[in-house]
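K.L.:
A predicted structure for the sequence below; I have some questions about it.
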Amino acid sequence: MYIVTSLRSVTPAFKMHRTSLLHVICFGITLNLWSWTRAELFTAISEVEPLLETHKRIIDDLDDYIQKEEKRLAILKKHLNIYRKEHDMAMEDIPNYLGNPINAFTLIKRLTTDLDFIEQSIKVGTEYVKNITVSHADVKYPTLEDLTGAAQALTRLQDTYHLDISELAEGRLNGVIYRGIKYPPLITTPMTAGDCYELGRTLYNEKDFQNSLRWMMEALRKYEDEKDVYNFTNVDILEYISFSYYLLGDVRKALEWTNKLLEVDPTHPRARGNVPHFQKSIAEQEEKLRKKRRGETGDDEDDEKPKKLSNLAKERKVYEALCRGEMDIPSEISKKLKCSYLTENHPFLKLAPIKMEQVYIAPDVFLFHQVMSDEEIEHIKTMAKPRFKRAVVHDPATGELVAAHYRISKSAWLRDEESSVVARVSRRVHHFTGLSMRSAEELQVVNYGIGGHYEPHFDFARKEENAFQKANGNRIATVLFYMSEVAQGGATVFTELGLSVFPVKNAAVFWMNLHPSGEGDLATRHAACPVLRGSKWVSNKWIHQGGQELLKPCNLEYQREDVMRKIPKPVPRTSR
């Protein structure tokens, strides 16, 4: 008979252990038991004596099993406490909590890689965990693509706003608040070593080795402080650091960190194999440098001179400085700017004039205040949310609408016929712009995501592009409504003008995209800066040429699209 049957012939104490054994086996725990095929244990005491060894093995295995389960439960309780603490903080003020991109990133991480780690490390009850967390159709779960996007958003914010990574890792945003508007205190939750490691690993997989290196350094610092249980070790972190240095071309640093790795794990196979490779690379670099000093390489001396920045790189620097609020428009422009009440364009404005602030001249850019009420904003947001889709751009080659990494937001389109509120907003645009809405596009509602932005672009279609219907002509003007305050970042910036317009809730910024000749005005190139803190809601009304013939006629001077008008240079704020 088999061993389980044989246990029936032993004492009740052994029956208890048999039950425990079966219970453990049901949970998939493999015990190292003696394996007898067929034996009659009760016929001789000598045959029973080996069961004492079996008994001891069961005790040892059960003890080991219980310790592992307690460890697993401790990990699970730790994750539960983190989830509960962060959730309670979020529910106190959801917009404020998710307005911190660090919190938004960690929330996505909790529901992707952290949840995977829980399922993999807590074997007992894994199916139950899956059933209660993943299979529900009425909840949403982020994907690994969301995690990658959130990681890239954080690096975009740190690059644009010159954020300190150690501050970010503690959940603090050390950016500047540019206006005197009071906001609730920032809700902060420090990132763990696991959070920093996952961020660094994601960026490494995206080939952003510089930022990956920074976050791995932070992960290593926190790992040493926390001494916690993760599905990675400090050896894994050190390996990422050393190879990131190598991929960035700093072989000496790569060797230095590989040696640190070998101090922790002297038998690490990849590290041991990398050392001679790194040493050889360093020797080759030194030999090349010696030859260069002796003039034996024939390398052009100009190689040592810093290369000039491309036009796109120059624009990038201007764009980021404007996002940080570090540039002012020149005094020759600012001294001519005026604020007034708009009473022209429509008889209704005689009864209800609109506050108009001129923020630039030639091209003229205006900010109209209090042109959308809070009630209208909430109505429009409610209509838009169920329709949200990833914002797209026109592919200049095909004219098709496609998603792009340089525009991170979701949008929806609302027609005037659907709502009296939307129709009323369109009429108001007609009132304060003086333009016909006959060929205007539907109202586009946009909510920017974590670090949401839209890099420098034109609203009008260039001559070589096939973006808009010729029947209605090009986009002659843009009206951009601000539907929320943004605590930090999120400005609309004009890179050619050196102008930064920070969101003012209930207001709308307006400018003409085309010259009177109908040609595109290159000076209107603009961008939406990354949102550092808060949730940015806007809506656009793009107005086309159709119907404007008598309202905005051509003048006697012809302006070409490829000719940039002379624009006074902006003034760096730091030079004052």
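P.N.:
Looks like it came in fine. Since we're looking at a predicted model, the values are computed, not measured.
K.L.:
make it CA atoms for all contacts and neighbour counts henceforth
P.N.:
Noted.
K.L.:
Quick check: the closest residue to residue 190 other than its chain neighbours vs residue 223, distance?
P.N.:
Leaving aside its sequence neighbours, residue 190 sits nearest to residue 170 (CA to CA, 6 or more residues apart in numbering; 4.0 Å). Distance, residue 170 to residue 223, using CA to CA, to the nearest Å: 14 Å.
K.L.:
Neighbour count for these two, which is higher?
P.N.:
Higher neighbour count among residue 170 and residue 223: residue 223, with 21 against 14, using other CA atoms under 10 Å.
K.L.:
Give me the distance between the more buried one and residue 80.
P.N.:
Plainly put, residue 223 is 20 Å away from residue 80 if you go by CA to CA.
K.L.:
got it, and residue 91?
P.N.:
Separation of residue 91 from residue 80 (CA to CA): 16 Å.
K.L.:
same question, residue 458
P.N.:
Distance, residue 458 to residue 80, using CA to CA: 48 Å.
K.L.:
Compare the two (neighbour count), which wins?
P.N.:
residue 458 (17 against 12).
K.L.:
Show the contacting residues for the nearest residue to that one once chain neighbours are set aside.
P.N.:
Using CA to CA, 6+ apart and skipping residues adjacent in sequence, the residue nearest residue 458 is residue 525, 5.0 Å away. Residue 525 is in contact with 456, 457, 458, 459, 494, 495, 496, counting by CA atoms under 8 Å, 6 or more residues apart in numbering.
K.L.:
out of the residues you listed, which are buried?
P.N.:
Using 16 or more other CA atoms under 10 Å as the burial test, those include 456, 458, 459, 494, 495, 496 as buried.
K.L.:
could you dump those to a markdown table with distance to residue 433 and secondary structure?
P.N.:
Formatted as a markdown table, the buried ones among the contacts of residue 525 follow (distance: CA to CA, whole Å; DSSP: H, G, I helix; E, B strand; the rest coil):
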| residue | distance to residue 433 | secondary structure |
| --- | --- | --- |
| 456 | 24 | strand |
| 458 | 20 | coil |
| 459 | 17 | coil |
| 494 | 20 | strand |
| 495 | 23 | coil |
| 496 | 23 | coil |
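K.L.:
Kindly present these as CSV, with separate columns for distance to residue 345.
P.N.:
Shown next, in CSV, are the buried ones among the contacts of residue 525 (distance: CA to CA, whole Å):
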residue, distance to residue 345
456, 31
458, 27
459, 24
494, 26
495, 30
496, 29
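K.L.:
what sits against the closest residue to residue 160 other than its chain neighbours?
P.N.:
Nearest residue to residue 160 in three dimensions, chain neighbours excluded: residue 320, at 5.3 Å (CA to CA, 6+ apart). The contact partners of residue 320, by CA under 8 Å, 6+ apart, come to 160, 161, 529.
K.L.:
Could you grab the helix/strand/coil label for residue 379?
P.N.:
Assigned state for residue 379: helix (three-state reduction, DSSP: H, G, I helix; E, B strand; the rest coil).
K.L.:
okay, now the one to match up with it:
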Amino acid sequence: MLSQSCIYLCLLLSGFFGILVSGEFYSSIEKMEILGEMEETLVEATRSYLVQQQQQLQLLSSFVDHIRREHASASEMHEQNEEYLEQPLQAFRLIKRLVLDWKDLNHLLAMNELKANYRNTLDEMAKEVEVLPNLEELQGAIKGLVRLQSVYNLTASDLADGNLNGKKTDSALNWRDCFEIGVQLYEMAEYKRALEWLVLADKLLDEVQGDDTLKMATEVYEYLALTYIELGEKDTAQETLTKLLTWNSARPTQNIQAHLDHRMPKCPIKKEDSEYFSDYVRLCQGKRLPEIKTNQSSPRCYLDSNRHAYFKLSPLKVEQVNLDPDINIYYGVLNDNQIKSILRLSDELDSFRSTHRKYVISDMRISQQVWLNYSSPIMRTYRQLVGAISGFNMTNVEIMQLANYGIGGHYEPHIDYMGSPLPPYYAKRGDRISTSMIYLSDVQQGGYTVFPTQNVFVKPVKGSMILWYNQLRSLNPDHRTLHAGCAVIEGIKRIGNIWIHSSYQEFRRPCTLNSEE
């Protein structure tokens, strides 16, 4: 049975969580940090409330124990033919208690100042935070974990043990965590993945000792049976139910049996995300594709001091990643202090969920972003650097898109050019002739930029910029520039994209007689 203080606490917290509306946190590690800070405040406020509540309860308990001793003493005196209340001091104390002490006690309980203070703390938090994650957020985070499983060939046991792509972490999941992941995957119709997590939850539950183990196992087996039904494994579902019915013949279990008797499986057939998906996954793991012929016969690293006057005293560090199409990395474009200046600018803006083509929000792209214009000194400097490195006219350059990737954050294989017909915004400016992507952070694991058709993967290196052309010299789209941002396993991935348009580039990158060059 819950204590009165626990009931108060539950009511207070439920009221607090009911006040707030949902935001989106899982798509940005920076926004996740807000939740971490908020939980720290909640923990401290709740700890303080419970300590004070405990002190109050100890005071009440001490008072009641004192009264019991008084009455016990009175009973002993009565047995010895002495009347307790015939003593004037005892009579005074009884009257004093009934007139003052019990009145003060009742006033303390009725007023419940601790509850009011705690409520005020939660209200102040609500004003500051304004948003809290909801079920959609939880499912988004779980999708991120499943994405890591798919891309990096991780099992549910790997993740539950904190084994992230060969790197052991201190994090670990218990049976309840695994069960909740399985339940949510079931609700999202991801039945194969749900089964994997539910089986793991059952395995971990075997290691748990306690009186409620059977009740907890019943929950797991009910969802296991439902999942087997959806996967079309009726015999296994029946075995699971038979075992479950020996423990619990309650109505929910009987309903599952009826469900099994009449249910036709509806397990969806999952399509491949794209024809390049398997290549994309392999490259994300840092493995080249031996079956794909690439144009990397003689890529090289060199120092370039002739490209622009900027680089006369400090040559540009160039790595040719691919020769046709050209994909180059330029190292040390921005230093740490310059990156900090850019990130400070982004912190002043409200980030929002990144979209994919025609402003569509989908699981194809999981990140948050802001747009930075060139009004500040650091952004003007960076724009000039991009112009000096690319050789392009910067008249028709888009403002920089700064993206931050969250749990399993990624961007599936896509192209940056718009293609024909161009949206109205691009009509006079032309299509995106090139992409300049600057890495604004290192990434502990994952987060590679890959080009599936070119057998190329690039590890993020803070301060380096990768540049490629989205159009041929004829301004026809270059389909070979299909690229992707791999899921982040650990760490924060921040990038800045600058797209230069084709107008005013006639003399900077002139066309040739070969329309495919």
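P.N.:
That came through fine. Small disclaimer: the values here were computed from a predicted structure and weren't measured.
K.L.:
To which residue of the second structure is the residue nearest to residue 160 of the first structure aligned?
P.N.:
Aligned counterpart of residue 320 of the first structure in the second structure: residue 281 (TM-score structural alignment).
K.L.:
go on, residue 402 of the first structure?
P.N.:
So, by TM-score structural alignment, residue 402 of the first structure is matched to residue 360.
K.L.:
Same question for residue 260 of the first structure.
P.N.:
Alignment note (TM-score structural alignment): residue 260 of the first structure maps to residue 243 of the second structure.
K.L.:
right, and the helix or strand after the helix or strand where that match lies?
P.N.:
Using DSSP states H and E, residue 243 of the second structure falls within helix 234-247. Using DSSP H and E, the next helix or strand after helix 234-247 of the second structure towards the C-terminus is helix 251-262.
K.L.:
buried residues in that next one?
P.N.:
Here helix 251-262 of the second structure shows 253, 256, 257, 260 as buried, counting by 16+ other CA under 10 Å.
K.L.:
Show me what the top helix by length along the first structure is packed against.
P.N.:
If you go by DSSP state H, the first structure has its longest helix at helix 50-92. Here helix 50-92 of the first structure is seen to pack against helix 12-26, helix 94-98 when contacts are counted using 3 or more CA pairs under 8 Å, 6 or more residues apart in numbering; DSSP states H and E.
K.L.:
What range does the helix or strand following the first one cover in the second structure?
P.N.:
Proceeding C-terminally, helix 12-26 of the first structure gives way to helix 45-48 as the next helix or strand, assigned by DSSP H and E. Per the alignment by TM-score structural alignment, helix 45-48 of the first structure matches no residues in the second structure.
K.L.:
quick one, what contacts residue 355 of the first structure?
P.N.:
Per CA under 8 Å, 6+ apart, neighbours of residue 355 of the first structure: 339, 340, 341, 342, 368, 369, 370.
K.L.:
ok, now with 6 Å
P.N.:
Residue 355 of the first structure is in contact with 341, 368, 369, counting by CA atoms under 6 Å, 6 or more residues apart in numbering.
K.L.:
doesn't it fall inside a strand?
P.N.:
Yes. Per three-state DSSP, residue 355 of the first structure lies within a strand segment.
K.L.:
What's it aligned with over in the second structure?
P.N.:
If you follow residue 355 of the first structure across to the second structure using TM-score structural alignment, you land on residue 317.
K.L.:
Just give the nearest non-adjacent residue to its match, would you?
P.N.:
According to CA to CA, 6+ apart, the nearest residue to residue 317 of the second structure is residue 303 (4.9 Å).
K.L.:
For that neighbour, the count of nearby residues, please.
P.N.:
Residue 303 of the second structure has 13 neighbours, counted by other CA under 10 Å.
K.L.:
Just say helix, strand or coil for it.
P.N.:
Residue 303 of the second structure falls in the strand class when you classify it by three-state DSSP.
K.L.:
got the contact list for the counterpart of it in the first structure?
P.N.:
Counting by TM-score structural alignment, residue 303 of the second structure lines up with residue 341 in the first structure. Each residue near residue 341 of the first structure by CA under 6 Å, 6+ apart is listed here: 353, 354, 355, 356.
K.L.:
mind giving me CSV with those and columns for distance to residue 537 of the first structure?
P.N.:
Shown next, in CSV, are the contacts of residue 341 of the first structure (distance: CA to CA, whole Å):
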residue, distance to residue 537 of the first structure
353, 25
354, 22
355, 21
356, 21
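K.L.:
Most neighbours out of the residues you listed, which is it?
P.N.:
For these, neighbours tallied by other CA under 10 Å; top is residue 356, 21 neighbours.
K.L.:
From residue 420 of the first structure, how far off is the residue nearest to that residue when sequence neighbours are not counted?
P.N.:
Among residues not flanking residue 356 of the first structure along the chain, residue 368 sits closest, at 4.6 Å (CA to CA, 6+ apart). Going from residue 368 of the first structure to residue 420 of the first structure by CA to CA gives 21 Å.
K.L.:
and those two? which has more neighbours close in?
P.N.:
Between residue 368 of the first structure and residue 420, counted using other CA under 10 Å, the more crowded position is residue 368 (26 against 11).
K.L.:
Check whether the more buried one really touches residue 508, as I assumed.
P.N.:
Yes. With contacts counted by CA atoms under 6 Å, residue 368 of the first structure reaches residue 508, the gap being 5.2 Å.
K.L.:
Quick one: map residue 345 of the second structure onto the first structure.
P.N.:
In the first structure, the residue matched to residue 345 of the second structure (TM-score structural alignment) is residue 383.
K.L.:
what's the burial count for the residue lying closest to that match once chain neighbours are set aside?
P.N.:
In space, and not counting its chain neighbours, residue 383 of the first structure is closest to residue 414: 7.8 Å by CA to CA, 6+ apart. Using other CA under 10 Å, residue 414 of the first structure is surrounded by 19 other residues.
K.L.:
what kind of secondary structure is residue 402 of the second structure in?
P.N.:
Under three-state DSSP, residue 402 of the second structure comes out as strand.
K.L.:
Might you report the residue contacts of the counterpart of it in the first structure?
P.N.:
For residue 402 of the second structure, the aligned position in the first structure is residue 445, judged by TM-score structural alignment. Contacts for residue 445 of the first structure (CA under 6 Å, 6+ apart) come out as 411, 412, 538, 539.
K.L.:
All the strands of the stretch 1-150 of the second structure, in order from the start?
P.N.:
Using DSSP state E, counting those that start in this stretch, the strands of the stretch 1-150 of the second structure run over 21-22, 131-132.
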